[in-house]
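**Q** here are the coordinates; sequence isn't available:
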């Protein structure tokens, strides 16, 4: 890979990290739960893309790409599942506690 392309990709990574941090830090805490729920739905699209990539790689007899696609499916599912658990936990904090 050329050095200029690598530097450009590194610049995009650093810029996206900075921009993401700035955007999230400006969001009020009451909006974090709906935003997490929406981002979990978007992460579901990542699962579909990983399944598609793994399937296309398997059809082309490329074992490394198929294994990489399978790992992508696994990690994307962990991301989605963990996101829903965290969202559920955040929603439970808003429920009123019963008095004994």
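**A** Sure, I can see it. Keep in mind that what you see is a predicted model, and the values were worked out from it rather than measured. Residues are numbered from 1 along each chain as shown.
**Q** CA atoms for contacts and neighbours, from now on please.
**A** Noted.
**Q** would you map the helices across this structure?
**A** 3-25, 32-59, 63-94 (DSSP state H).
**Q** how much space separates residue 48 from residue 60?
**A** Using C-alpha to C-alpha, to the nearest Å, residue 48 is found at 19 Å from residue 60.
**Q** more neighbours, the two?
**A** Per other C-alpha atoms under 10 Å, whichever of residue 48 and residue 60 has more neighbours is residue 48, with 14 against 10.
**Q** now that one: how far from residue 36?
**A** In this view, residue 48 and residue 36 are 19 Å apart by C-alpha to C-alpha.
**Q** again with residue 68
**A** 27 Å.
**Q** residue 96 now?
**A** Applying C-alpha to C-alpha, the value for residue 96 to residue 36 is 21 Å.
**Q** neighbour-wise, which of these two wins?
**A** Each of residue 96 and residue 36 has its neighbours counted (other C-alpha under 10 Å); residue 36 has more, 16 against 7.
**Q** hold the first one in mind and look at this next one:
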């Protein structure tokens, strides 16, 4: 594929992704984040496989950068999901067990 085709596909993917995510109601954001975390895990595994099989130095550099970015994205997604789930807990159930106050 030439560069113009790749750029067109990228722009269309960004536009469609934005339109789909912006139409999601707030009650579905937590399940959507969990699904996105699963996809990021698959991307991380793929980046590790590419890094392990890289023979050129620049391919190894790009693959290691992909591993770092995918890891940051995966961990950040779990942190955001955990914060969202804490928002739905009541104050009484969020108190530690044994705390009788």
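**A** That came in fine, so what should we check first? Just so it is clear, the model here is predicted, and its values are computed rather than measured.
**Q** among the helices of the first structure, which comes closest to residue 100 of the first structure?
**A** helix 63-94 (18.2 Å; C-alpha to C-alpha).
**Q** which residues of the second structure does that closest one align to?
**A** Counting by TM-score structural alignment, helix 63-94 of the first structure falls onto residues 57-88 of the second structure.
**Q** where in the first structure does stretch 33-50 of the second structure align, residue-wise?
**A** Aligned by TM-score structural alignment, stretch 33-50 of the second structure falls on residues 36-53 of the first structure.
**Q** what does that stretch rub up against?
**A** With C-alpha atoms under 8 Å, 6 or more residues apart in numbering as the test, stretch 36-53 of the first structure has contacts from 66, 69, 70, 72, 73, 76, 77, 79, 80, 83, 84, 87.
**Q** once aligned to the second structure, how far is that stretch on average?
**A** Compared with the second structure after the fit, stretch 36-53 of the first structure shows a mean deviation of 0.6 Å (mean C-alpha distance after the TM-score superposition for the first structure).
**Q** how about stretch 12-24 of the first structure?
**A** Looks like 1.0 Å for stretch 12-24 of the first structure (mean C-alpha distance after the TM-score superposition for the first structure).
**Q** could you tell me where that stretch falls in the second structure?
**A** Under TM-score structural alignment, the match for stretch 12-24 of the first structure in the second structure covers residues 9-21.
**Q** gap between that stretch and the chain center?
**A** 16 Å (C-alpha atoms, centre = their mean, to the nearest Å).
**Q** and for it, what's in contact with it?
**A** In this structure, no residues lie in contact with stretch 9-21 of the second structure by C-alpha under 8 Å, 6+ apart.
**Q** please apply the same query to stretch 72-80 of the first structure.
**A** Counting by C-alpha under 8 Å, 6+ apart, 40, 41, 43, 44, 46, 47, 50, 51 sit against stretch 72-80 of the first structure.
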